[in-house]
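[1] give me a 3D structure for the following:
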Amino acid sequence: MIPLSVPNLKGNEEKYVVDAIRSEWVSAAGNYVNRFENNIKKYLKVDNAIACQSGTAAIHLALKLSGVTPHSEVIVPTLTFIAAVNPVKYLGAEPVFMDCDDGLNLDCEKLEQFFKEECTLTKKGLINKTTNRCIKAVVVVHVFGNMAAIEEVKELTDKYNIKLIEDATEALGTCFIAGKYKGKFAGTIGDFGAYSFNGNKIITTGGGGALVGGSAKDIKMAKYLSTQAKDDELYYVHDNIGYNYRMSNLQAALGVAQLEKLEEFIEIKIKNYEAYKAKISNINGFSLLKFNDKARNNHWFYSLCIDNNEINRDELLQYLLKNQIQTRPIWKLIHTQKPYKNNQAYKIEKAIDYYNKVLNIPCSSNLKQESIGYIVRVLGNIKK
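    Predicted coordinates:
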């Protein structure tokens, strides 16, 4: 079986993890946690970062620090992993679902239309006329590592005084190469940026995440909340409700080693994407989804588009599986899922189309060229 996306652990992972074990600092304290945070800050060129247990934890903290409260609202994409949305509910707030653009990212034009036509700007903030709730934040996901239209979204959130949270959990290393934010990384443009180091991400800590933000005060508060909100560590005084969200030293040791290889992984990902693209272009009925040409994208996942209506997505998935090729459909749209069926969804159109015609194909950074060739040959033989 050619797997969809698995870790590449060929660097200093074992060396650093063993060192952490020998130091006997294995939980949410130790040299590697601080080292990983410092390396993340250096790589992303930011001043403030904390390491968390997951990308979901980072998003939760970002929403809380953005002033999201019960009965308020957050604009979210419907085409994304559900972890980008669930933290809204953790805080007692409600999501409003937005459609995607042709890069699978949040549709900025519809977002602007929604603000203009469906909301009223008041002294209390931007009010959704349908629900009479205040919109506190927008969550933009850089889907599959593809840079979203974050320039345009930031103009809107600034205009309406709404917090912008970048879910960059799939986009570590994606950065602008042109435009207003040239040189800036995904996750460093909004008020907060969340990253994930789950087992299938471009680098992994087994499970883990990070939160970055422009305000040192905010990130200090995030760290405080992530360690059970201890106001006095000796006498266990807690003046606020906190969370057990701190990354462990063992996870961080793995992360330090993985981060050393990130640029190499991105280079391989881009090379493999281009190899796929060149070969698939010779097959009628298929294409690879393009990445944002204003950015050096990390190319985390590759999206195979089924352009031929005669080919059924699920039948193709099973066909590839029978040929020992693991694939995955994109996520079931969140506004159609049971916990969110009663939430407002604004003009969802493109997301439905892409949901029905996209499969993710093997994209690990240790994927061999022979495997790419085999996968493309299998695709070419589908009609036969």
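
[2] contacts, neighbours, all on C-alpha from now
    OK.

[3] quick check, central residue of this protein?
    Centroid-nearest residue in the chain, with Cα atoms, centre = their mean: residue 169, separated by 2.9 Å.

[4] how near is that residue to residue 70?
    Residue 169 is 25 Å from residue 70, where distance means Cα to Cα, to the nearest Å.

[5] elements contacting the longest helix seen in the chain?
    The residue-count maximum for a helix in the chain (DSSP state H) belongs to helix 262-280. Secondary-structure packing of helix 262-280 (3 or more Cα pairs under 8 Å, 6 or more residues apart in numbering; DSSP states H and E): strand 286-288, helix 369-380.

[6] and this one, so I can compare the two:
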Amino acid sequence: MNKRIFLSAPHMSGNELKYIEKVFESNYIAPLGEYVNKFEDSIKDYTSCENALAVTSGTAAIHLALRVLGIGAGDDVLASTFTFIGSVNAILYQGANPVFIDSDKESWNLSPILLNKYLCECEKKPKALVITHLYGQCAEIEKIVDICRLHGVYLIEDAAESLGAIYKGKHTGTFGDFGIYSFNGNKILTTSGGGMLVSSNKDWIEKAKFYSTQAKEPFIHYEHLEYGYNYRMSNVLAAIGVGQMEVIEDRVLKKREIFEWYKEFLSDIEEITFMPELENSRGNRWLTALTFEKADYNKVMKALEEVNVESRPLWKPMHMQKLFENSKSYLDGTSEELFKKGLCVASSTTMTKDDVKMICEVIKKVL
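    Okay, the predicted model is just below:
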């Protein structure tokens, strides 16, 4: 049996253990310490965001953003339907109602046309939009920003999958009122678990920091006027993040190279369509995503599993989930069609061109 090829395996830079050892020497392993600050600074330096807060997960970051923006029970919050549920769960934490907007074919991300139509037609104005940059590829973010501003809707960018993606020279996560990144085990940069909240508004980040540390008032004793959360990242995980950030551009370039290998080996297969990339953008190609016009992706998955290669269907749209059967949605069928035909193939940065060639040969045999 071949060695297991994972969808997106963690890949250490080599310095993570050295930084972890320094954390243990200092004995600051809790959600305090120099590496939390260093990790936040590295994200600020890389993305040119003004303020950053290291937290326990991307979902925690979205939750904090919604809380700071005053989203509460009964409010409507727009969201991409074609996404991972972590983008939406935080809306439920606040007692708000998710309203799902479909994708466009040009990016597979939330459609600005449908977004604008919904906002022009809806009777109840949503308070915010949580938009996902899917699989590391940029949404039409400038258009979406303009629409949100026109209608007075806060914008939270879920850039959990898209650290390193750039639209017209600007990093995803830095266009909206808030942006979030995820460092889960399979992301392009991983701290095993963790997230980052960013914003140009310093007061908002300070408020999020307050909520993330149990909303403790500035007294020598424990004084609380509001409730909060235990959401701050530990110094240990932040040390891993600092090591990972030293190679983030290498990881982006390798992910993009893997995508190009897939295109090269599958270019003669007419029924395969790869996830598009918008003009004037650079996605990080976190996962290479594609669709089959006729073939059953389940057969492709089974064939790949037989040679010990992991793959995964595209996200099942949120409006199709039983959990959200009573939620409002504004659809044109794009995300359902992508889910019906789509697959994510192995995209680990440790993969070689021969690995990709082998995977493509398996795919071709099924087709």
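
[7] before we move on, the earlier item: against the second structure, where does the longest helix of the first structure fall?
    On the second structure, the counterpart of helix 262-280 of the first structure by TM-score structural alignment is residues 248-266.

[8] mean distance, the matching stretch to its aligned residues in the first structure?
    By mean Cα distance after the TM-score superposition for the first structure, the fitted stretch 248-266 of the second structure averages 0.9 Å away from its aligned residues in the first structure.

[9] how near is the residue mapped onto residue 116 of the second structure from the first structure to residue 226 of the first structure?
    The alignment partner of residue 116 of the second structure in the first structure, by TM-score structural alignment, is residue 112. Distance of residue 112 of the first structure to residue 226 of the first structure, given as Cα to Cα: 34 Å.

[10] out of these two, which sits in the busier spot?
    More crowded of residue 112 of the first structure and residue 226, by other Cα atoms under 10 Å: residue 226, with 24 against 16.

[11] how about the more buried one, what's its match in the second structure?
    Matched to the second structure by TM-score structural alignment, residue 226 of the first structure sits across from residue 212.

[12] can you check residue 73 of the first structure too?
    Using TM-score structural alignment, residue 73 of the first structure pairs with residue 76 in the second structure.

[13] that match: how many residues sit nearby?
    By other Cα under 10 Å, 21 other residues sit near residue 76 of the second structure.

[14] settle this for me: it is touching residue 129, isn't it.
    No. Between residue 76 of the second structure and residue 129 there is no contact under Cα atoms under 8 Å: 9.0 Å.

[15] how about the residue nearest to the centre of the first structure, what's its match in the second structure?
    With TM-score structural alignment as the criterion, residue 169 of the first structure pairs with residue 160.

[16] before we move on, which element is residue 209 of the second structure in?
    Following DSSP states H and E, one finds residue 209 of the second structure within helix 202-212.

[17] show me what that helix is packed up against.
    Going by 3+ Cα pairs under 8 Å, 6+ apart, helix 202-212 of the second structure lies up against strand 51-55, helix 58-68, strand 195-199.

[18] which residues sit against it?
    Here helix 202-212 of the second structure makes contact (Cα atoms under 8 Å, 6 or more residues apart in numbering) with 50-53, 55, 64-65, 68, 197-199, 216, 227-232.

[19] if anything else comes up later, I'll come back, but that's it for now.
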